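>>> Sequence and predicted structure are below.
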Amino acid sequence: MTTVLQLGKRTITAEEVIPLLSSYQMLPQLLRESIIDQAIASIECTSEETAFAYQQFYQQNQLTSDIQQQAWLERYCNSQNDLGEALIVRMLKIEKFKRATWGNKLESYFLKRKSQLDQVIYSLIRTKDKGIAEELYFRLQEREQTFAELAYEYSQGSEAQTGGIIGPVELGTIHPKLAQLLSISQPGQLWSPMPLEEWLLIVRLEKLIPAQLNDSMRRRLLRELFEGWLQQQLS
């Protein structure tokens, strides 16, 4: 048997590697990374791209001084070349693969996803009592009390702690029925009590924040497309 790893007093042989990875539930991760390696094998990086990638990596990990960078290298890598090949250059290749594969599809994908990416700030009161819901809606219509006052006193969810205010949150992260209502609302529009599961909701849209295809959104959408592709490969 061939020794593959020596971990302290424990010797791990080649025959033990796969059973151990399986028992530690690490085989899916190994397969994932292997698929990625195959996908980026033909990607090449210029020296300028690599240098910029190093700079970004150090900034993102707050390794701003030479001492911090060297300490990180000594802790995780044998040398700077090891770090570049095993980590930084690999991440750079993955990003280049994403842009090459889906970069020209981002605008159409963004438009497809925009209705879920738009953010809203809204006020919410929820109760299980129909009579209370109707009374609170009437008070709001007549402006007898503010939404915040009523939410603090009557709302039965966590929004009571914020005077009913929720957000900003993406429409795609909230209940589809509520998201649909908010998507057709105008700022300041108050809706009569709406049944949703075991609750009655009184909702008012405060602000709609349209999603924008900026740099951070481009990175996010590329990551989504990449992960979707990777899941297809894994299955």
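Perfect, I can see it now.
>>> make it CA atoms for all contacts and neighbour counts henceforth
Fine.
>>> helices or strands up against the helix or strand Leu73 falls within?
Using DSSP states H and E, Leu73 sits within helix 66-76. Where contact means 3 or more C-alpha pairs under 8 Å, 6 or more residues apart in numbering; DSSP states H and E, helix 66-76 is not packed against any helix or strand.
>>> what's the next helix or strand after it in contact with?
Downstream of helix 66-76, the first helix or strand assigned by DSSP H and E is helix 80-83. The contact list for helix 80-83 (C-alpha atoms under 8 Å, 6 or more residues apart in numbering) reads Leu73, Cys77.
>>> Identify the residues contacting the helix or strand that helix 80-83 is followed by?
Later in the chain than helix 80-83, the nearest helix or strand by DSSP H and E is helix 89-102. By C-alpha under 8 Å, 6+ apart, the residues outside helix 89-102 that reach it are 36, 39-40, 43-45, 49-50, 53, 84, 222-223, 225-226.
>>> Output those residues as JSON lines; include the columns neighbour count, distance to Ala100 and secondary structure.
Shown next, in JSON lines, are those (neighbours: other C-alpha atoms under 10 Å; distance: C-alpha to C-alpha, whole Å; DSSP: H, G, I helix; E, B strand; the rest coil):
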{"residue": "Ile36", "neighbour count": "17", "distance to Ala100": "14", "secondary structure": "helix"}
{"residue": "Ala39", "neighbour count": "13", "distance to Ala100": "11", "secondary structure": "helix"}
{"residue": "Ile40", "neighbour count": "18", "distance to Ala100": "11", "secondary structure": "helix"}
{"residue": "Ile43", "neighbour count": "13", "distance to Ala100": "10", "secondary structure": "coil"}
{"residue": "Glu44", "neighbour count": "13", "distance to Ala100": "12", "secondary structure": "coil"}
{"residue": "Cys45", "neighbour count": "14", "distance to Ala100": "13", "secondary structure": "coil"}
{"residue": "Glu49", "neighbour count": "14", "distance to Ala100": "15", "secondary structure": "helix"}
{"residue": "Thr50", "neighbour count": "16", "distance to Ala100": "17", "secondary structure": "helix"}
{"residue": "Ala53", "neighbour count": "17", "distance to Ala100": "17", "secondary structure": "helix"}
{"residue": "Gly84", "neighbour count": "18", "distance to Ala100": "21", "secondary structure": "helix"}
{"residue": "Leu222", "neighbour count": "22", "distance to Ala100": "10", "secondary structure": "helix"}
{"residue": "Arg223", "neighbour count": "16", "distance to Ala100": "13", "secondary structure": "helix"}
{"residue": "Leu225", "neighbour count": "17", "distance to Ala100": "12", "secondary structure": "helix"}
{"residue": "Phe226", "neighbour count": "19", "distance to Ala100": "11", "secondary structure": "helix"}
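>>> Structure two is appended below for comparative analysis:
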Amino acid sequence: MKSLECLNQSTVKLLNKNSLLLPLIKKELLKEKIENFKLEEKEINKILARFFEEKKISGEEEFKRLLDDKQINRDEFINTITYDIRIKNYAKQEYGHQAESHFLKKKNDLDSVVYSLIRMKDPFKAKELFLRISEGEADFGTIAQKFSEGSEKITRGIVGPVKLTQAHPLLVEVLRTSKIGHVNEPISIDTWQIIVRVEAYQHSKFDEQMSIAMATDIFEKELEKESKTILHGMISIN
């Protein structure tokens, strides 16, 4: 990479030793890739208008003072505030055609769930409470608030919405296979007895926003891979 040719052998070794070389390579490689992705003036003006509103900047004179304070020119500032959208535009153009297949591979990880949870250490008490709830003798939320030994007692047992994969693998299996509203028998996870009921599933869908997110995810993975290749090359040379 041309921008890194200024680094001598000692600098490369020092940066790599302190785990700074790879982030630097990624940043410079990213800048190189999106360099030619300029926005139209109309879009830039919209972004500037939002910035002015958020920062309560009244006009161009105040904006110029801001640039002076930051010691950057207008073009540099615009490059900074349009950075994220240019990344998305690049990802959409280069990897948009792979976005849907990537989404289908990751869909299970993207789906969310809301569930009610009660956890406690005593298996006999857990069994007793499960029977009371499942037979309609007690309300799940009331029992969770009174008996649950985790932080979910504050929310009457409600957890989520959260990504399915954020839960313990054993709990994930129960959540995936449960019908909404069904109270599951207590399961053992580590030292806990867990009673769980699925309240709602939030299935991810492939729309424009998701397409951009998936394309960006692919781009980030490719960027990481390419950066590591460059890193190994620089280390082997030095």
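Right, received. Where do you want to start? Just so it is clear, the model here is predicted, and its values are computed rather than measured.
>>> Mind checking the TM-score on these two?
The TM-score (TM-score structural alignment, normalised by the length of structure 1) is 0.78; 219 aligned residues with a C-alpha RMSD of 2.9 Å.
>>> if we can go back for a sec, show me what counts as buried in the helix holding Leu73 of structure 1.
Buried residues in helix 66-76 of structure 1, counting neighbours by 16 or more other C-alpha atoms under 10 Å, are found at Gln69, Leu73.
>>> just stretch 158-173 of structure 2 next, same as before
Ile158, Val159, Val162, Lys163, Leu164, Thr165, Leu171, Val172.
>>> Identify all contacting residues around it.
108-117, 141, 152, 175-176, 189, 202.
>>> Starting from Lys228 of structure 2, give me the distance back to Leu127 of structure 2.
Careful, residue 127 of structure 2 is Lys; it's not Leu. For Lys127 of structure 2, the distance to Lys228 of structure 2 (C-alpha to C-alpha, to the nearest Å) stands at 52 Å.
>>> In structure 2, what residue corresponds to Pro168 of structure 1?
When structure 2 is aligned by TM-score structural alignment, Pro168 of structure 1 is paired with Pro161.
>>> Taking the contacts of helix 89-102 of structure 1, tell me the two that lie furthest apart.
The most widely separated members of the contacts of helix 89-102 of structure 1 are Gly84 and Leu225, with 25.5 Å between them, by C-alpha to C-alpha.
>>> and the lengthiest strand in structure 1, how far from structure 2 on average?
Identified as the longest strand of structure 1 according to DSSP state E is strand 199-209. Superposing on structure 2 and averaging over aligned pairs (mean C-alpha distance after the TM-score superposition for structure 1), strand 199-209 of structure 1 comes out at 0.8 Å.
>>> Which part of structure 2 matches that strand?
Under the criterion TM-score structural alignment, strand 199-209 of structure 1 matches residues 192-202.
>>> For stretch 53-67 of structure 1, list every residue counted as buried.
Neighbour-count burial for stretch 53-67 of structure 1 [16+ other C-alpha under 10 Å]: Ala53, Tyr54, Phe57, Tyr58, Leu63.
>>> no, scratch that, I was asking about stretch 90-105 of structure 2
Within stretch 90-105 of structure 2, the residues that count as buried by 16+ other C-alpha under 10 Å are Tyr90, Ala91, Lys92, Tyr95, Gly96, Ala99, Glu100, His102, Phe103.
>>> ok, so of the contacts of stretch 158-173 of structure 2, who is nearest Met234 of structure 2?
Using C-alpha to C-alpha, the contacts of stretch 158-173 of structure 2 come closest to Met234 of structure 2 at Asp109, 35.7 Å.
>>> how close does the closest one get to Val162 of structure 2?
Taking C-alpha to C-alpha, one finds Asp109 of structure 2 at 10 Å from Val162 of structure 2.
>>> Might you report the residue contacts of the residue lying closest to Val12 of structure 2 once chain neighbours are set aside?
With sequence-adjacent residues excluded and distances taken as C-alpha to C-alpha, 6 or more residues apart in numbering, Val12 of structure 2 is closest to Leu21, at 7.0 Å. Contacts for Leu21 of structure 2 (C-alpha under 8 Å, 6+ apart) come out as Val12, Leu15, Leu231.
>>> Would you verify that Glu153 of structure 1 is located in a helix?
Yes. Assigned with DSSP: H, G, I helix; E, B strand; the rest coil, Glu153 of structure 1 falls within a helix.
>>> show me where structure 1 has helices.
Remark: helices assigned in structure 1 by DSSP state H are 14-23, 27-40, 47-60, 66-76, 80-83, 89-102, 106-117, 130-141, 147-154, 176-183, 215-234.
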